[in-house]
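> sharing a model prediction with you, sequence too.
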Amino acid sequence: MYAILDIETTGGKFNEEGITEIAIYKFDGHEVIDQFISLVNPERDIQPFVVNLTGINSNMLRNAPKFYEVAKRIVEITQDCILVAHNAQFDYRILSTEFRRLGFDYERKTLCTVELSKDLIPEQDSYSLGKLVRSLGIPVTDRHRASGDALATVKLFKLLLTKDTTKTIIQKSIKLSAKRKMEPKLLDIIETLPSITGVYYIHKSDGDIIYIGKSNNIKKRINQHFTGTNSKSKKLQSKVASVTYEATGSELVALLKESEEIKKNKPLHNRALRRSTFTHALYVFKDDNGYLNLKIDVADGRKKAITTFSNRESGKSFITRAVEDYNLCQKLSGLYKTKTSCFGYDIKACKGACIQEESAESYNKRVEALIEKNSYSNKNMVIVDRGREVDERSAILIENGVFKGIGFFNLNYQITNLKVLESIITPMENNRDAQHIIQNYLRKNKRLKIITLD
């Protein structure tokens, strides 16, 4: 017997969400034999983006039953059933959290239709519920409402049962719970942690640091460590005595601090991160005709790179966008190997630098603009990002192209003076990893405020 469900929530911080709507269809493998659908008063605010997505607002929930009023019905309809949901880990966590708030230990076996779909219907473009059912010709109404999504999951699950001809994959996929039960000491540690951006340190009983990480939600990340089933997670769970943290507000500051702290402390379980965080780089050279050529290659510390990438695919993606944004030649950017004109020239997207039709002087100006945008070599600037408090900002100082360190300042404080800046900056090492982190972050966050210093 299966209980196929979908839950809509308020959104918000991890493990602080509330249920706004729940739909459960009791399914015997052939047809729905019982159902429960209800709005739920979460007794907390709903995030604006959730209101836009689901259409459920606080006014609709004012007279809806609170969770404790529907809890008994949920227990009854799911009794002796396997919970089935699209991303079962999420729905089961939310449900278990609500019951835990009532002091009730709610345990059910679970099946995830995302995981099943990946096994039984491979090579789909997307496994999100909406796109998946649409590609399979399954009708769905009231998308992003619990009843509509749960009913679509019922139809999807029927299809998956049919496709599992050996009846083995579903049996293997059933889990006692989406997350393993946690030891009391681990639960106590999680309770003390905030849902903020920063760097966290996992300590042994003697105080030694065994792991350092960064997260945009420290509580959620530690929760993942403490419920993980891989080898590293199990080792951390067995050795941890305490977790300390440092708030950064900015993800960039957290990344830089994490990198430096790992190099400094060399924690036992951070071995992979002690190596460089990038493998490939963008290089420029001038060919015999005087044109600037770009090339993505394996990172080489002996050569001066414009910017670096975590892997070759990331570099190739960057160059592909750059060719379009700066109207560059595919051949001179290393994307199109040919002895004649590039494909871009054939479709009139390239001005002909590949066959010397465009002058080197004209073409090189656009390449130099790309280099100027993506390299902070010889620049004096401050990258301004989020701070630890609402009225605070973080500052990452680059002086003569060298990363100097990070600091925090009040919003009312002017930071255009280099001398003043240096007084609030905590010095940090300018290594290749730090340069990669900064350049990578700047590429992905184009709206960052950058102050150029005289």
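Cool, got the structure. Predicted model only: the values in this text are computed from it and were never measured. Numbers count the residues shown, from 1 in each chain.

> going forward, measure contacts between C-alpha atoms and count neighbours the same way
Noted.

> strands along the stretch 151-300 of the chain, start to end?
198-203, 209-215, 242-247, 280-286, 292-298 (DSSP state E, counting those that start in this stretch).

> looking at these, which is nearest to residue 88?
strand 209-215 (23.4 Å; CA to CA).

> how about that closest one: buried residues?
Of the residues in strand 209-215, 209, 210, 211, 212, 213, 214, 215 count as buried by neighbour count, 16 or more other CA atoms under 10 Å.

> can you check stretch 383-396 too?
Neighbour-count burial for stretch 383-396, counted by 16+ other CA under 10 Å, picks out 383, 384, 385, 386, 387, 388, 392, 393, 394, 395, 396.

> quick check, nearest of those to residue 241?
Of those, the one sitting nearest to residue 241 (CA to CA) turns out to be residue 388, at 26.3 Å.

> doesn't the closest one belong to a strand?
No - with DSSP: H, G, I helix; E, B strand; the rest coil as the criterion, residue 388 is assigned coil and is not in a strand.

> just checking, residue 234 touches residue 228?
Yes - using CA atoms under 8 Å as the test, residue 234 is close enough to residue 228 to be in contact (7.0 Å).

> distance of residue 271 relative to residue 232?
11 Å (CA to CA, to the nearest Å).

> ah, wrong one, I meant residue 190
Distance from residue 190 to residue 232, by CA to CA: 18 Å.

> which of the two has more neighbours?
A count of neighbours by other CA atoms under 10 Å puts residue 190 above the other of residue 190 and residue 232, at 19 against 12.

> check contacts around the closest residue in space to that one that isn't next to it in sequence.
Nearest residue to residue 190, sequence neighbours excluded (CA to CA, 6 or more residues apart in numbering): residue 219, at 6.2 Å. Neighbouring residues of residue 219 by CA atoms under 8 Å, 6 or more residues apart in numbering: 14, 190, 193, 194, 195, 196.

> comparison target below:
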Amino acid sequence: MYAILDIETTGGKYNEEGITEIAIYKFDGHKIVDQFISLVNPEIPIQPFVVNLTGINNEMLRQAPKFYEVAKRIVEITEDAIIVAHNAKFDYRILQTEFNRLGFEFTRETLCTVELSKKLLPDVKSYSLGKLVRELGIPMSDRHRASGDAKATVILFKLLLSKDSKKEIISNTIRLEPKRQLDSKLLDIIEKIPGETGVYYMHREDGKIIYIGKSKNIKKRIIQHFTSDNRKSKKIQDEVYSVSYEKTGSDLIAQLKESEEIKINKPIYNRALRKTIYQNQLNSYIDENGYINLKIEKADARKKPITTFTNYQQAKSSLFKITETYGLCQKLTGLYQTKGACFSYTIRECAGACIGIESPEEYNKKIEDFIKKNSFENNSFLVIDRGRDVDERSVVYVEKGIFKGIAFYNLNYQITNTDVLSSLITPMANNKDAQHIIQSYLRKYKVLKIIPL
């Protein structure tokens, strides 16, 4: 749990400042679950430059509660939570100073979104809150007011959580959480998990990830883990202390994140998925008569495939569909072994390439159309699909045949704007598994739209 806050002060000498406004949003990693916003009477004058910056003046604060009147609420809303702020060192120091004046020792763990942004967003031009959120396309109102700045920090922090592929933020959060009794722990974990699409992470008590999975219904999948009696599941049940999750909305995004993050984090119970997830690929060659032939082969990293398949049965089934869709010859796609005409020719679904009636030029154009549509090579496009909320969309970005990464964007923004796109994209590895996942998904499922670039 996080307490994302912003504080406005009077300005003045170091450790003599007073709070004029405070906003705290309690955030569970997915949504705001509580909030506290209040002006505060600092009982000292506000510096003129601060009045010009924030618009808060001495008259506005005359009837506002003093700090001791809001202190209890601040303690309650930040209890068992990590304080998150943009330049957390400043906000935390101001809070501690105010509590020290009351004779109360206020101690919380902190996270700074400036430091996290420098690590996870290394290419942005500025890390000041205003410039940073503008470059990332994050909506912001009431700049230099506590509520506006804190709300923008919530959205920024949510973006940083999604970009943290090593899951260091959530793992450290779990390690710092107050330890709880483990009686009925599995039921407690299940109760907090949503029945939505996304990626989930199983942690030991020290925060270390022991298993990563994805599901269209995370709650249902976790229940399966916790009720299964196979050897691996029983080990997970014994070791798991907490389960965190990341909603994706899109199953394609979930598959890509699962594949990437297993390779990065190498969880002990994910051994099978650390390896390549496809076994067969579709290649092409030109025969002695000049016809382009298609052939299913074993996965071979030395060859550049048109597309890939999880197993041979999936490959053969897909190739039958491809042959039918593009009017190809079963003989030249390796689906019908014969020295004469293929079966499709006898039912008028093949134009006769198998017996030389259809010319190589005519036939090869159909093959080239298929390859162009299904191969990544030199293609640039965006795959747009469901997001985590109704007003959000997910993006998979491929540039000149290279998978660049994923993003989420609000429907108010033009995602084809390259500056906004490059800022929002979480870079991901362009490996054979990622390309297989995208190609396989687009073959089997409909997405909202594909935008060529």
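Perfect, I can see it now. Everything quoted here is computed from the prediction, not taken from an experiment.

> checking the contacts of residue 219 of structure 1 against structure 2: which ones persist?
Contacts from these that recur in structure 2, judged by both residues aligned by TM-score structural alignment, their matches' CA atoms under 8 Å, are 190, 193, 194, 195, 196.

> next, count neighbours for the last one.
Meaning residue 196 of structure 1. 20.

> swap in the second one?
For residue 193 of structure 1, the count of nearby residues is 18 (other CA under 10 Å).

> surely it is in contact with residue 218?
Yes - the pair residue 193 of structure 1 / residue 218 is scored as a contact, 6.9 Å apart, by CA under 8 Å.

> returning to what we had before: is it possible to export the strands of the stretch 151-300 of structure 1 to JSON lines including distance to residue 258 of structure 1?
Formatted as JSON lines, those follow (distance: least, CA to CA, whole Å):
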{"stretch": "strand 198-203", "distance to residue 258 of structure 1": "6"}
{"stretch": "strand 209-215", "distance to residue 258 of structure 1": "6"}
{"stretch": "strand 242-247", "distance to residue 258 of structure 1": "10"}
{"stretch": "strand 280-286", "distance to residue 258 of structure 1": "21"}
{"stretch": "strand 292-298", "distance to residue 258 of structure 1": "24"}
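
> which among these is found nearest to residue 119 of structure 1?
Going by CA to CA, the one of the strands of the stretch 151-300 of structure 1 nearest residue 119 of structure 1 is strand 209-215, 30.5 Å.

> check which helices and strands that closest one is in contact with.
Packing partners of strand 209-215 of structure 1 (3 or more CA pairs under 8 Å, 6 or more residues apart in numbering; DSSP states H and E): strand 198-203, helix 251-265.

> single out the most deeply packed of these.
strand 198-203 (a mean of 23; mean count of other CA atoms under 10 Å).

> that one vs structure 2 - mean distance after superposition?
On superposition with structure 2, the mean distance recorded for strand 198-203 of structure 1 (mean CA distance after the TM-score superposition for structure 1) is 0.7 Å.

> start and end residues in structure 2 for the longest helix along structure 1, please.
Ordering each helix of structure 1 by length in residues (DSSP state H) puts helix 146-163 first. Using TM-score structural alignment, none of the residues of structure 2 align to helix 146-163 of structure 1.

> just the buried positions in that helix, please.
So helix 146-163 of structure 1, judged by 16+ other CA under 10 Å, has buried residues 146-154, 156-157, 159-161.

> ok, now stretch 219-231 of structure 2?
219, 221, 222, 225, 226.

> what sits against the third one?
So that's residue 222 of structure 2. By CA under 8 Å, 6+ apart, the neighbours of residue 222 of structure 2 are residue 190.

> element containing the residue sitting furthest away from the middle of structure 2?
For structure 2, the largest distance from the centre (CA atoms, centre = their mean) belongs to residue 340, which lies 52.3 Å off. Using DSSP states H and E, residue 340 of structure 2 falls within no helix or strand.

> what number of residues lie near residue 120 of structure 1?
18.

> correct me, but it touches residue 162?
No - between residue 120 of structure 1 and residue 162 there is no contact under CA under 8 Å: 9.9 Å.

> next, work out how far apart the residue nearest in space to the middle of structure 2 and residue 367 of structure 2 are.
Centroid-nearest residue in structure 2, with CA atoms, centre = their mean: residue 162, separated by 4.2 Å. Taking CA to CA as the measure, residue 162 of structure 2 falls 39 Å from residue 367 of structure 2.

> just residue 310 of structure 2 next, same as before
Residue 310 of structure 2 is 22 Å from residue 367 of structure 2, by CA to CA.

> the two: who's more crowded?
residue 367 (20 against 17).

> turn the buried residues of helix 146-163 of structure 1 into CSV, including distance to residue 413 of structure 1.
Formatted as CSV, the buried residues of helix 146-163 of structure 1 follow (distance: CA to CA, whole Å):
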residue, distance to residue 413 of structure 1
146, 48
147, 52
148, 52
149, 50
150, 52
151, 55
152, 54
153, 54
154, 57
156, 57
157, 58
159, 61
160, 60
161, 63
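
> ok, those vs residue 203 of structure 1, which is closest?
Using CA to CA, the buried residues of helix 146-163 of structure 1 come closest to residue 203 of structure 1 at residue 146, 41.8 Å.

> wait, isn't that closest one in contact with residue 9?
No - judged on CA under 8 Å, residue 146 of structure 1 makes no contact with residue 9 at a distance of 9.8 Å.
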